[in-house]
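*Asks:* model this:
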Amino acid sequence: MRIIISEFMDTAAVTQLQNDFDVVYDPALVDKPDELHAAVADAQGLIVRNRTQVSAQLLAAAPALKVVGRLGVGLDNIDMKACADRDIKVIPATGANSRAVAEYVIASAMMLLRGGFLSTADVARGDWPRARLSEGRECGEKILGLVGFGGIGRLTASLAQGLGFTVVAYDPGIPGSAPVWAETGVRQLSLDDLLAQAHVVSLHVPLIESTRNLFDATTLAKMRTDAVLINTARGGIVDESALADALRAGRLGGAALDVFGQEPLKTDNAFADVPNLILTPHIAGVTAESNQRVSQMIADEVGGCLKGQAPRV
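*Replies:* Prediction:
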């Protein structure tokens, strides 16, 4: 059986698969669509990250495909209906990168609240902006608002509570009677109430029709003017131009974005000269440790699926 891996994967997990299968591992395949379509022609397994578009067209080029392994958790790059129609199993690495994302959220929140960590260039030039940077804020007695309260949101809540944050969350998919609220000590709020109260707002929802541009100019205007927004979920949930306008106008305290509507960003993007902004290239869930966990989970599950074993996740 043949497995195609079109984006980077931990070496040990690739080697494990190579022991049992005919594996084509080429992390550059994601950028070579013609070669990718040719490669999947006789493949039973396909392993991708977020950039490979597992479209109906790609699936049509893979008549023998049985399983798609996703090195991550978002599935918006995979045509789930087309997979279901073909009875192709889709396996995400649920939970394997949660710690990495949660730590990214906490680190970004601390940097943006404190403010001083973006002063390296000034200090290196001989400037001494001590007075301006002495108004940074601590985490204690601040409110962290989580939009979405799944596994990553819950782990983020636990880490934040250890730093003194009060955590609130909005998740219409979880009823108020669910035990998770009492178990985690997190208070459930409506989205408007969360936005009005939270000093830090972190997004943990999938990109679906109801969340596309959820954070547009109207929503951003409901936030505290000193609040910071963190998006590690998916590009398209935040209206990037509206966010840039709010930051330039001082209507928002700061933002950290790891995901964007188009990746990589175009050179004429909305973020030139925007203050109090952290941009990273979709790496919140990718660390040395999480890559190993994600890759091992997907190697085990995809390999097991092709061997006819029951899934373990």
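
*Asks:* from here on, contacts and neighbour counts on C-alpha atoms
*Replies:* Will do.

*Asks:* Excluding chain neighbours, what is closest to Ser55?
*Replies:* Asp79 (5.3 Å; C-alpha to C-alpha, 6 or more residues apart in numbering).

*Asks:* wait, the one you found sits on Gln57?
*Replies:* No - at 9.7 Å, Asp79 does not count as touching Gln57 under the criterion of C-alpha atoms under 8 Å.

*Asks:* Which of these two has more residues huddled nearby?
*Replies:* Between Asp79 and Gln57, Asp79 has the larger neighbour count (other C-alpha atoms under 10 Å), namely 17 against 12.

*Asks:* Quickly note the distance from that one to Asp85.
*Replies:* Relative to Asp85, Asp79 is positioned 10 Å away (C-alpha to C-alpha, to the nearest Å).

*Asks:* do Arg234 as well
*Replies:* From Arg234 to Asp85 the distance is 26 Å (C-alpha to C-alpha).

*Asks:* quick one: which of these two has more around it?
*Replies:* Arg234 (23 against 8).

*Asks:* this one next, for a side-by-side:
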Amino acid sequence: MPKILLTNYYGSKPLAFVQKLVPEGFELIPLEQPGQDEVIRRAADADYMLVGGRTRIDAKVLDSAPKLKMIQRSGVGLDSLDLEAIRARGLPLYVNEGINARSVAEHTLMLILGTLRRIGEVNTVTHEGQWLKHEMGIDCHDLFGKQIGLIGLGSIGTHVAEILKAFGVNTVYFKRNRLESDRENQLNVRYVSLQELLEGSDIISLHTALNDETFNLIGRDELASMKDGAVLINTARGGLIDEAAMLDSLKSGQLGGAGLDAFSEEPMLSNHPLMEMNNVLATPHIGSITAETFAGMIGGALENIALFEGGKSEQISARRVV
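*Replies:* Predicted coordinates for the structure are as follows:
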């Protein structure tokens, strides 16, 4: 019976969810604790890897899995995968691109609105029995009429732009390859340079991949060039932002707030200085996870593995990266 190794650690409830989706004739190998060492310990019998989370899949992991036939990425990011090591071993790698894009886009909008309306702090004080209607209300802001700057405009950024059309905002974007003018008109977006985006946007949202070129894309200089009181949103990867510089900017008020679903170290520690900031709305990299998207993401990935095992790789819906 072919065995599928989960490289992400799931607690009892999500694991039970995944177990129900395993195709007949396959056995699931779950992790007993998170981390690369545990993946290596459990990899010897794996015919397939269902890769999720932030655990690095590199030569050490692959060398511990001599039976491995194929790797299926449940999400879209590739920064946790050593592509050269995978390619050197001749292992096919499939990625389910775009499957969670709409969910992340909705989460992005939630963080934008939640940060502008200080929803985390408002919720907390209201639960504590404080009725600070005017005291807190006058420190909140409308979305209408603001300039939104999208850095990156792939599947997720495109969905964000589509949603924003209903809010009466001015949406600008920056990406390496500019869209055709017809597509810009459809999305109601305007192309600008990165510097112009930083200087003119009230809200800046990150939707680009993490790589050597984009690491700390938003650093001290970029933060200093933003409008006073601007809001920064990150539902992509934590490494896109210099977190120490962002913390200083939040403390000084240069940055008015941040809505963060991704961090340089995950899971985020409860005593991290960012968690002490009232103007930070934080979620645990949950933007891509809802009941609907998790079922589609995991179910689709497992179906692809079953197709590969059955010699029907031409029917796999995911993109083959390697």
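
*Asks:* re earlier: wait, what's in contact with the counterpart of the residue nearest to Ser55 of structure 1 in structure 2?
*Replies:* Under the alignment by TM-score structural alignment, Asp79 of structure 1 pairs with Asp82 in structure 2. Listed by C-alpha atoms under 8 Å, 6 or more residues apart in numbering, the contact partners of Asp82 of structure 2 are 56-59.

*Asks:* and what of Thr235 of structure 2?
*Replies:* Applying C-alpha under 8 Å, 6+ apart to Thr235 of structure 2 gives the contacts 104, 107-108, 205-207, 260-262, 285, 287.

*Asks:* same question, Gly176 of structure 1
*Replies:* Gln188 are the contacts of Gly176 of structure 1 under C-alpha under 8 Å, 6+ apart.

*Asks:* likewise Ile4 of structure 1?
*Replies:* 23-25, 39-40, 43, 45-47.

*Asks:* That one - that's part of a strand, no?
*Replies:* Yes - according to DSSP: H, G, I helix; E, B strand; the rest coil, Ile4 of structure 1 belongs to a strand.

*Asks:* ok, Gln161 of structure 1 to Glu141 of structure 1 distance?
*Replies:* Counting by C-alpha to C-alpha, the gap from Gln161 of structure 1 to Glu141 of structure 1 is 10 Å.

*Asks:* residue boundaries of the helices in the stretch 51-200 of structure 1?
*Replies:* 56-60, 80-86, 98-114, 120-124, 151-162, 179-184, 191-197 (DSSP state H, counting those that start in this stretch).

*Asks:* Indicate which one of those helices is closest to Phe271 of structure 1.
*Replies:* Checking the helices of the stretch 51-200 of structure 1 against Phe271 of structure 1 by C-alpha to C-alpha gives helix 98-114 as the closest, at 16.5 Å.

*Asks:* In structure 2, point out the residues matching that closest one.
*Replies:* Under TM-score structural alignment, the match for helix 98-114 of structure 1 is residues 101-117.

*Asks:* ok, residues contacting that stretch?
*Replies:* With contacts defined as C-alpha under 8 Å, 6+ apart, stretch 101-117 of structure 2 is touched by 120, 137, 139-143, 155-157, 159-160, 203, 205, 231, 233-235, 257-260, 279-281, 287-290, 293.

*Asks:* Could you find the two of the contacts of Thr235 of structure 2 that are most distant from each other?
*Replies:* Longest span within the contacts of Thr235 of structure 2, C-alpha to C-alpha: Ser205 and His285, 15.0 Å.
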